[in-house]
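Participant: This is the structure alone, sequence omitted:
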């Protein structure tokens, strides 16, 4: 194999698990705080990076929500998206399906329109500048109640032609997918796709619920599904895509070290696993960093890496003809490299 990093960088790929608020780098956080005259609880970029030492998901979320407070205007959200897409394009990402958390912003008094229009402007710029296509997925914060999720879905109605699907994120333990079954049913009735974080910190039962009650089209994380042989078999047989985030798993102590990551077990079990960066500014790596870390720790070979990239297109919400085009270009690239 050629140099691992350059091979992975050149590999055409999609990213299917990326929280746009989680791509807020400390430098941009400081710039936006200054632009909007918002005080933040850090004296320097170095202070922010030092704070990124989490012992669990909640520790991370506390800092994540504090950082999001600097995002105030359409320009801020456009700049946030543009910074991510520039980095993704450099990592060989050809298509990205990004999560956003409107409740994080509307609860601070920022109108839904400001968030959505800012992100959509950044997405349009990325396509014009890099040829990088993208889709937007609205996530409900699971630590809030069902009524708040319904309110958010209602607020999103004018943008539903530009929103691909709904998701479920934030604190997993104690907030099972069943809590949101009715709002997901309503969203699917509006023609939206459904995804959900399940089986990261939560038990395999949460994955069953996501499948049977939320009727998800894609599973975010899903690591703990491997604890249940019947569930693993069901996921494999149904061709369910798992959006796996290795460095996130490490940073949030879902795994003790990268050598314990299950990505190769997922592939051997026939699961349609993909590699993604989750909240890259906070977890120390964008998509190439995640591929490389997983490959080095678990001995993934060239074919495994191509499979993961292929899975990322197969698991996307692009039309079949566009998926076929991406896969053909990926296979041609792999044959030539």
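Facilitator: Yes, it's here. Values in this document were obtained by computation on a predicted structure and should not be read as measured data. Numbers count the residues shown, from 1 in each chain.

Participant: all contacts plus neighbour counts: C-alpha atoms, from now on.
Facilitator: Noted.

Participant: Mind jotting down where the helices sit in the stretch 151-300 of the chain?
Facilitator: Secondary structure of the stretch 151-300 of the chain by DSSP state H, counting those that start in this stretch: the helices cover 181-189, 204-212, 229-238, 246-251, 263-268, 280-283, 287-298.

Participant: adding another structure so you can compare the two:
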């Protein structure tokens, strides 16, 4: 292992873009299927991994939603979430901000509170037992209607103490952020932080809409912002963070080769870019894997990795005091390694 890879493995990290349903490992998929008597179209975990050969975002989503069917009880959601948090511990992730997709479960008859209680119980245990801090972000599925999103927001309101933000994910092309303007206005009025997937497969115009109509605090992905100089300048000026996911981009064909990934250019232009794992079992790696692979492909140096981590701390939805604690922890760690 190279000196840089060791540095990346050990540096304290913050993750801002992880779909908890997308952290379902093939082995757990089979365990939960057996627990809940769900028949899978695969013989074993190896066969599932072979199916992770996606041509685009929709290919991935088809199998992603199929995997959701094994998640049925509060214990299932607890086990899923706590397994991810143990990966965080192994990767030295100090703080994580997790997406969940309630519509993917309530549409199957799984109660909103079952999903939320399982996840939040695990997050609380992750804090107590593993020392990992976390925030929870509820996402709307953009291929569904805004009316469905409005109903989901209503379901979430009694649990505002457990959900810090509202997001927008799933099939991007053909479902612009403007489709969800009303529900985001209401979510903002209720005090939620706001994020949206934009500019992954969709055009730069989707990023403009997310900023101007949804008034988001962060952009998830945002790769295609570089195609629009005015947009890039605005993102830099306003300090809007981009939660970039390199291995996801590679696996879904957003980039054909990591050597051509825009992340280094983003850094050089002053964008507040961060690195994240998105749906790690599907895309081939958690936080350390993503950082090591992109560092090797783009010839990043230690200062780039530190900048990415500082960006993530600043862009998190933690209060200012908590951000200062994480920043101090990072700086102290850097002093210990000389």
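Facilitator: Happy to help now that I have it. The structure presented is a predicted model; accordingly, all values stated were derived computationally and were not measured.

Participant: Settle this for me: residue 239 of the second structure is touching residue 269, isn't it.
Facilitator: No: using C-alpha atoms under 8 Å, residue 239 of the second structure makes no contact with residue 269, being 11.8 Å away.

Participant: Which one's more surrounded, these two?
Facilitator: Shown here are residue 239 of the second structure and residue 269; by other C-alpha atoms under 10 Å, residue 239 has more neighbours (18 against 13).

Participant: Now for the corresponding residue of the first structure for that one: which residues touch it?
Facilitator: Aligned counterpart of residue 239 of the second structure in the first structure: residue 239 (TM-score structural alignment). Neighbouring residues of residue 239 of the first structure by C-alpha atoms under 8 Å, 6 or more residues apart in numbering: 271, 272.

Participant: Contacts for the strand or helix carrying residue 97 of the first structure next, please.
Facilitator: Per DSSP states H and E: residue 97 of the first structure is located in strand 93-100. Defining contact as C-alpha under 8 Å, 6+ apart, one finds that strand 93-100 of the first structure is touched by 12-21, 131-139, 167, 316.

Participant: follow-up on the earlier one: pull up the gap between the match of residue 239 of the second structure and residue 230 of the first structure, please.
Facilitator: From residue 239 of the first structure across to residue 230 of the first structure, the span is 14 Å (C-alpha to C-alpha, to the nearest Å).

Participant: just residue 134 of the first structure next, same as before
Facilitator: Applying C-alpha to C-alpha to residue 134 of the first structure and residue 230 of the first structure gives a distance of 34 Å.

Participant: who's more crowded, the two?
Facilitator: residue 134 (23 against 11).

Participant: Next, count neighbours for the residue nearest to that one when sequence neighbours are not counted.
Facilitator: Nearest residue to residue 134 of the first structure, sequence neighbours excluded (C-alpha to C-alpha, 6 or more residues apart in numbering): residue 96, at 4.7 Å. By the criterion of other C-alpha under 10 Å, residue 96 of the first structure has 26 neighbours.

Participant: right, and the helices of the stretch 151-300 of the first structure - which one's nearest residue 48 of the first structure?
Facilitator: Checking those against residue 48 of the first structure by C-alpha to C-alpha gives helix 280-283 as the closest, at 9.5 Å.

Participant: which parts of that closest one are buried?
Facilitator: 280, 281, 282, 283 (16 or more other C-alpha atoms under 10 Å).

Participant: Quick check: nearest residue in space to residue 143 of the first structure, chain neighbours excluded?
Facilitator: Nearest to residue 143 of the first structure is residue 171, by C-alpha to C-alpha, 6+ apart, at 6.0 Å.

Participant: Residue 136 of the first structure is in what secondary structure piece?
Facilitator: Secondary structure (DSSP H and E) places residue 136 of the first structure in strand 133-141.

Participant: just the angle between that strand and helix 181-189, please?
Facilitator: Between strand 133-141 of the first structure and helix 181-189, the angle comes out at 160 degrees (axes from the mean of the first three to the mean of the last three C-alpha atoms, to 10 degrees).

Participant: to the chain's geometric centre, what's the distance from strand 133-141 of the first structure?
Facilitator: In terms of C-alpha atoms, centre = their mean, to the nearest Å, the centre of strand 133-141 of the first structure is found 9 Å from the chain centre.

Participant: That one vs the second structure, mean deviation?
Facilitator: For strand 133-141 of the first structure, the mean deviation from the second structure after alignment is 0.4 Å (mean C-alpha distance after the TM-score superposition for the first structure).

Participant: contacting residues around the residue lying closest to residue 60 of the second structure once chain neighbours are set aside?
Facilitator: Leaving aside its chain neighbours, residue 60 of the second structure sits nearest to residue 54 (5.7 Å; criterion: C-alpha to C-alpha, 6+ apart). By C-alpha under 8 Å, 6+ apart, residue 54 of the second structure lies in contact with 60, 251, 252, 253.

Participant: circling back: settle this for me: the residue nearest to residue 143 of the first structure is touching residue 57, isn't it.
Facilitator: Yes: contact criterion C-alpha under 8 Å: residue 171 of the first structure and residue 57 qualify, at 6.8 Å.
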